[in-house]
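Enquirer: Structure of the sequence below:
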Amino acid sequence: MEIVVSNKASRPLYEQIATQIKTAIMSGELKAGEPIPSVRALAKSLHISILTVQKAYSTLQEDGFIETTAGKGCYVSAQNQDFYLEEQQKKIEERFSEAIEIARASGISFDKLIELLTILYEEDD
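Expert: I've put the predicted structure just below:
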């Protein structure tokens, strides 16, 4: 797993790290139970503060992607994929609710909304 961060990006470094590790987990590049680099090792390899990596790891742990065992290090959590998919579904539901509210206020029909969603969804295929 290679992590690349940029000071020029609009997102904070810790978010860049957390996102890349989440992506590696979700894609199957990192498997459940597999160790991830120590905070010190990753900070050293990226030439950034240990505190920045610690914040990224804390975020990943809070989100259920990694588990930390004192004295042994950090490992990919076993339940991460289901948890992540549930979180993503909640985000989609929130955005759908907003879109439905706008559609209703604008008089856009359900069929038109479905048609628009279908076009947008299939656009990247």
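
Enquirer: going forward, measure contacts and count neighbours with C-alpha atoms only.
Expert: Will do.

Enquirer: Contacts only, for Asn80.
Expert: 64-66 (C-alpha atoms under 8 Å, 6 or more residues apart in numbering).

Enquirer: 6 Å - rerun?
Expert: 64-65 (C-alpha atoms under 6 Å, 6 or more residues apart in numbering).

Enquirer: and what of Val39?
Expert: Val53.

Enquirer: separation between it and Ser49?
Expert: To Ser49, Val39 is 9 Å away according to C-alpha to C-alpha, to the nearest Å.

Enquirer: Which residue ranges of this protein form strands?
Expert: 66-69, 73-76 (DSSP state E).

Enquirer: Save these as CSV, and put in distance to Leu30 and mean neighbour count too.
Expert: Shown next, in CSV, are the strands of the chain (distance: least, C-alpha to C-alpha, whole Å; neighbours: other C-alpha atoms under 10 Å):
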stretch, distance to Leu30, mean neighbour count
strand 66-69, 11, 18
strand 73-76, 7, 19
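
Enquirer: Please generate a structure for the following sequence too, so the two can be compared:
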Amino acid sequence: MNILISNTSEEPIYKQIARQIKDMIIRGVLKEGELLFSIRNMAKELGISVITVKKAYEELEREGYIVTTQGKGTFVAVRNRELLREMRLKVVEEKLEEAVFAGKSLGLSLEEMMKMLEILYGEV
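Expert: Below is the predicted model:
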């Protein structure tokens, strides 16, 4: 599993981990029922605290992306991929709503907002 941690990001490390795992699940890189690294192994692999990985896994489990079975490990939850995609689309819509509100409060036109989106979309 290829997880990249940014020390310069304002996003907490546990959220970076959770976000990247969610994205891998949605894109099908991690398959339903697939065994994930143990919390200890993930922490060792990333060179971070076990507590941080535990927090990421707890968030993922709470949101239904993963399931932990005592004594067996942590697995990608068996879910409908379309439902997962819809959940992520909702998040994107909420973030776009925030951006539109901020843009309107600054008096930006739709064209200006679209130009900014095109630039940002090309950078990521």
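
Enquirer: Which position in the second structure pairs with Val53 of the first structure?
Expert: Mapped onto the second structure by TM-score structural alignment, Val53 of the first structure lines up with Val53.

Enquirer: how far away is the most centrally placed residue in the second structure from Ala56 of the second structure?
Expert: Residue closest to the average C-alpha location in the second structure (C-alpha atoms, centre = their mean): Arg19, at 1.5 Å. For Arg19 of the second structure, the distance to Ala56 of the second structure (C-alpha to C-alpha) stands at 9 Å.

Enquirer: that older thread, around the match of Val53 of the first structure, how many other residues sit close by?
Expert: Neighbourhood size, Val53 of the second structure [other C-alpha atoms under 10 Å]: 24.

Enquirer: quick one, what contacts it?
Expert: Contact partners of Val53 of the second structure, counting by C-alpha under 6 Å, 6+ apart, are Ile39.

Enquirer: can you do 7 Å?
Expert: Counting by C-alpha atoms under 7 Å, 6 or more residues apart in numbering, Val53 of the second structure touches 14, 39, 42-43.

Enquirer: Just put the strands of the first structure in a markdown table and tack on distance to Asp124 of the first structure.
Expert: Compiled in a markdown table, the strands of the first structure are given as follows (distance: least, C-alpha to C-alpha, whole Å):
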| stretch | distance to Asp124 of the first structure |
| --- | --- |
| strand 66-69 | 31 |
| strand 73-76 | 30 |
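
Enquirer: Compare the ones you listed and give me the one nearest Pro35 of the first structure.
Expert: The closest of those to Pro35 of the first structure is strand 73-76. By C-alpha to C-alpha, the value is 4.2 Å.

Enquirer: The closest one vs the second structure, average offset?
Expert: Compared with the second structure after the fit, strand 73-76 of the first structure shows a mean deviation of 0.5 Å (mean C-alpha distance after the TM-score superposition for the first structure).

Enquirer: which residues sit against that strand?
Expert: Contacts for strand 73-76 of the first structure (C-alpha under 7 Å, 6+ apart): 31-36, 38, 65-68.

Enquirer: can you list those in TSV and add distance to Ile102 of the first structure?
Expert: As requested, these are arranged in TSV below (distance: C-alpha to C-alpha, whole Å):
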residue	distance to Ile102 of the first structure
Lys31	41
Ala32	41
Gly33	44
Glu34	44
Pro35	45
Ile36	43
Ser38	46
Phe65	34
Ile66	38
Glu67	41
Thr68	43
